[in-house]
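Novice: I would like the atomic coordinates for the input below:
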Amino acid sequence: MSLWFTEKQTSSFGITAKVNRTLESENTDFQQLDMVETQEFGNMLLLDGMVMTTEKDEFVYHEMIAHVPLFTHPSPKNVLVVGGGDGGTIREVLKHSSVEKVTQVEIDGKVVEYSKKHLPHISCEYGNPRVELIIGDGFEHIIKSENRYDIILVDSTEPVGPAAGLFTKGFYAGIAKALKKDGIFVAQTDNPWFKADLIKNAIQDTKEIFPIARLYTCNIPTYPSGMWTFTMGSKVYDPLKVSIDKIFDINGKYYTPELHYASFVLPKFLQSLCK
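Specialist: So this is what the prediction gives:
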């Protein structure tokens, strides 16, 4: 008998993976957390039945949420990561020597705990002295911060449960206040096949708050539809005007200097969401 996990991405569509064994299953204070070992993608973190990351394809998301903004800013020193308890985003941020401190605010400490245990190559930088981990509410942390960060990365789950407030115009406005005068923020904004309205609202809200607002994409096979978007808001720096000579080798598997620009080239149906 085979055991399969299916994430229902809509009421009539889902993706499925063969599970070798369940490593953890716990109803935390905030969500249902499961860690399973899959045959195709290795260990897989699930929150409320949704795939958050896997050993096989995690590098795509983490490289793209981190390096596009960090190479856009000429000298990022103080970075905030909201969410991202698996640790992959801070791992990528720390590849930039200009970064003096990464503050991570993760609401669910169990995500960090089980990621350290079962996703060690993703969570490998938690002991780095440049990292401050805060178990708490990212929304509240943003509201209490002002003119503090060069870059803010919103590495959240989908807009349900504890992450629902992280997709609102009020949150983006709070981010703008928490950023320095030349700051940049990036938020993951789901996929255009099933969440077109979410993307449209996110980019429109960002345009009303930031002088520069751009949408970019990547391909992640275990995320809904495989096509994933990120929304960037920047006070000064345009990611399309970065000199390619400034982009160094990050020793990654997905992000490249050429892809930095190419990721902003959108298919026509996605362009229409940004108007």
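Novice: rest of the way, CA atoms for contacts and neighbours
Specialist: Noted.
Novice: so which residue is dead centre in the chain?
Specialist: When C-alpha atoms, centre = their mean is applied to the chain, the residue found nearest the centroid is residue 155 (3.2 Å).
Novice: so residue 210 is in contact with residue 232, correct?
Specialist: No. Residue 210 sits out of contact with residue 232 when judged by C-alpha atoms under 8 Å, with a separation of 9.1 Å.
Novice: where do the contact lists of the two overlap?
Specialist: Among the neighbours of residue 210, none is also in contact with residue 232 (C-alpha atoms under 8 Å, 6 or more residues apart in numbering).
Novice: of the two, which one has the most company?
Specialist: When residue 210 and residue 232 are compared on other C-alpha atoms under 10 Å, the one with more neighbours turns out to be residue 232, at 28 against 20.
Novice: elements contacting the longest strand along the chain?
Specialist: Secondary structure of the chain per DSSP state E: the longest strand is strand 13-27. In terms of contacts (3 or more C-alpha pairs under 8 Å, 6 or more residues apart in numbering; DSSP states H and E), strand 13-27 is packed against strand 3-10, strand 32-38.
Novice: list the buried residues for stretch 230-238?
Specialist: 230-235, 237-238 (16 or more other C-alpha atoms under 10 Å).
Novice: and if you look at stretch 15-29?
Specialist: Residues 17-20 are the ones in stretch 15-29 that count as buried (16+ other C-alpha under 10 Å).
Novice: and whatever helix or strand residue 115 lives in, what other elements does it pack with?
Specialist: Using DSSP states H and E, residue 115 sits within helix 109-118. Using 3+ C-alpha pairs under 8 Å, 6+ apart as the contact test, the elements touching helix 109-118 are strand 32-38.
Novice: packing partners of the strand it packs on?
Specialist: Against strand 32-38 (3+ C-alpha pairs under 8 Å, 6+ apart) you get strand 13-27, strand 42-47, helix 109-118.
Novice: would residue 62 count as being in a helix?
Specialist: Yes. Using DSSP: H, G, I helix; E, B strand; the rest coil, the assignment for residue 62 is a helix.
Novice: quick one: it and residue 92 touch, right?
Specialist: Yes. Counting by C-alpha under 8 Å, residue 92 is a contact partner of residue 62 at 6.6 Å.
Novice: rewinding a little: what about the longest strand of the chain, distance to the chain center?
Specialist: 21 Å (C-alpha atoms, centre = their mean, to the nearest Å).
Novice: now stretch 191-205
Specialist: Stretch 191-205 sits 15 Å away from the centroid of its parent chain (C-alpha atoms, centre = their mean).
Novice: and residue 90, what element?
Specialist: Taking DSSP H and E as the criterion, residue 90 maps to helix 88-93.
Novice: please compute how far that helix lies from its chain's middle.
Specialist: Using C-alpha atoms, centre = their mean, the distance between the centre of helix 88-93 and that of its chain works out at 10 Å.
Novice: please provide the structure for the following sequence as well, for comparison with the first:
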Amino acid sequence: MIQTEEFGNMLLLDGMVMTTEKDEFVYHEMIVYVPLYTHPNPQKVLVVGGGDGGTIREVLKHPSVTNVVQVKIDEKVVEYSKQHLPNIASEYSNPRVELSVGDGFMHILNSEDEYDVILVDSTEPVGPAANLFTKGFYAGISKALKENSIFVAQTDNPWFKGDLIRDAIHDTKEIFPIARLYTCNIPTYPSGLWTFTLGAKTHDPLDVNVSRFFDLDTKNYTPELHKASFVLPKFV
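Specialist: Reported below is the predicted structural model:
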């Protein structure tokens, strides 16, 4: 953890920026709101990774959600975030949150027909996280999801990880009837342009009825941005 003048407290893992107090809301709102607004009634949500707590914070703003299971391989990141990023890691005492310390890959493989939404808020595809970017993992996600459900995974930036993104969307298309790629802009991440891969069994995020969007205290996400985020630069 380092303190910066422009971005406040900044969490780094292995020298790479994971999140900052100033711009974290962009990432966390986009990984959460797009799938949870696409699903008509999300109740049980799984978060793989996301140790800073921002993803579960945003999930819990959705009134239909009754249970959030977070699987994190290293609890130290969670405890560190509680201490140094309290505004981000603010919901770990919420009774709807269940924190499980373990391997997200194995948790997925051992789950079946259980979750409405799965969010893969992982680090770079190295070490234990490498398995979270494989076709086998996406197939496991499909099995762990209930009928008519959705998953989203962060899939890095198109400037330096184009092959990873192409593989992710290709593998998702082979497993899910609906596969989409969407983006957002995060100043402290490499290149600033970030992607998310979405797989859905039934509900297309481009066909969302914006009239059902309820009023949330967001800083970035809007119904208009929801659809606009799927408009990709030509090189992507």
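Novice: any idea what the TM-score comes out to?
Specialist: Scored against TM-score structural alignment, normalised by the length of structure 2, the superposed chains reach a TM-score of 0.99; 236 aligned residues with a C-alpha RMSD of 0.6 Å.
Novice: in structure 2, what range does stretch 142-154 of structure 1 match?
Specialist: Aligned using TM-score structural alignment, stretch 142-154 of structure 1 spans residues 108-120 in structure 2.
Novice: how long is that stretch end to end?
Specialist: For stretch 108-120 of structure 2, the first-to-last residue distance is 11 Å (C-alpha to C-alpha, to the nearest Å).
Novice: what do we get in structure 1 for residue 204 of structure 2?
Specialist: Residue pairing (TM-score structural alignment): residue 204 of structure 2 is matched to residue 238 of structure 1.
Novice: can you check residue 82 of structure 2 too?
Specialist: So, by TM-score structural alignment, residue 82 of structure 2 is matched to residue 116.
Novice: now do residue 39 of structure 2
Specialist: Using TM-score structural alignment, the equivalent of residue 39 of structure 2 in structure 1 is residue 73.
Novice: cool, residue 190 of structure 2 as well?
Specialist: Using TM-score structural alignment, residue 190 of structure 2 pairs with residue 224 in structure 1.
Novice: ok, that match - contacts?
Specialist: By C-alpha under 8 Å, 6+ apart, the neighbours of residue 224 of structure 1 are 9, 14-15, 191, 194.
Novice: which of those has the most neighbours?
Specialist: Neighbour counts for the contacts of residue 224 of structure 1, by other C-alpha under 10 Å, peak at residue 191, which reaches 22 neighbours.
Novice: tell me if that one really is in a helix.
Specialist: No. Using three-state DSSP, the assignment for residue 191 of structure 1 is coil, not a helix.
Novice: who's in contact with it?
Specialist: Here residue 191 of structure 1 is in contact with 199, 224-229 (C-alpha under 8 Å, 6+ apart).
Novice: ok, now residue 128 of structure 1?
Specialist: Here residue 128 of structure 1 is in contact with no residue (C-alpha under 8 Å, 6+ apart).
Novice: and it, what's its match in structure 2?
Specialist: Structural correspondence for residue 128 of structure 1 with respect to structure 2 (TM-score structural alignment): residue 94.
Novice: kindly report the same for residue 258 of structure 1.
Specialist: Applying TM-score structural alignment, one finds that residue 258 of structure 1 aligns to residue 224 in structure 2.
Novice: that match: which element?
Specialist: Using DSSP H and E, residue 224 of structure 2 falls within helix 223-228.
Novice: in structure 1, what stretch matches the lengthiest strand in structure 2?
Specialist: Determined from DSSP E, the single longest strand within structure 2 is strand 145-154. Counting by TM-score structural alignment, strand 145-154 of structure 2 falls onto residues 179-188 of structure 1.
Novice: just confirm residue 165 of structure 2 is within a helix.
Specialist: Yes. Under three-state DSSP, residue 165 of structure 2 falls within a helix.
Novice: how many residues are close by the equivalent of it over in structure 1?
Specialist: Aligning on TM-score structural alignment places residue 165 of structure 2 opposite residue 199 in structure 1. Here the count is done by other C-alpha under 10 Å, and residue 199 of structure 1 has 23 residues near it.
Novice: skip the chain neighbours and tell me the closest residue to residue 199 of structure 1.
Specialist: Of all residues not flanking residue 199 of structure 1 in the chain, residue 189 sits nearest, at 5.9 Å (C-alpha to C-alpha, 6 or more residues apart in numbering).
Novice: give me the distance between that neighbour and residue 202 of structure 1.
Specialist: Computed as C-alpha to C-alpha, the residue 189 of structure 1 to residue 202 of structure 1 distance reads 7 Å.
Novice: what sits in contact with each of the two?
Specialist: Common neighbours of residue 189 of structure 1 and residue 202, using C-alpha under 8 Å, 6+ apart, are residue 231.
Novice: compare these two (neighbour count), which wins?
Specialist: Ranked by neighbour count (other C-alpha under 10 Å), residue 189 of structure 1 and residue 202 place residue 189 first, with 29 against 25.
Novice: related to what we said a few turns ago, which residues in structure 2 does the helix holding residue 90 of structure 1 align to?
Specialist: Counting by TM-score structural alignment, helix 88-93 of structure 1 corresponds to 54-59 in structure 2.
Novice: what's the average distance for that stretch when superposed on structure 1?
Specialist: Aligned to structure 1 and superposed, stretch 54-59 of structure 2 gives a mean residue distance of 0.3 Å (mean C-alpha distance after the TM-score superposition for structure 1).
Novice: I'd say residue 78 of structure 1 and residue 94 touch.
Specialist: No. Counting by C-alpha under 8 Å, residue 78 of structure 1 does not reach residue 94; the two are 10.9 Å apart.
Novice: what about the helices in structure 2?
Specialist: Here structure 2 has its helices, by DSSP state H, at 24-38, 54-59, 75-84, 104-109, 135-144, 162-175, 223-228.
Novice: point out the most buried one among these.
Specialist: Neighbour counts (mean count of other C-alpha atoms under 10 Å) averaged over each of the helices of structure 2 peak at helix 54-59, with a mean of 25.
Novice: now tell me what touches it from outside.
Specialist: 24-25, 28-29, 31-33, 36, 45, 47, 50, 65, 68, 70, 88-91, 97, 121.
Novice: try it again with 6 Å
Specialist: Residues from elsewhere that reach helix 54-59 of structure 2 (C-alpha atoms under 6 Å, 6 or more residues apart in numbering): 28, 88, 91.
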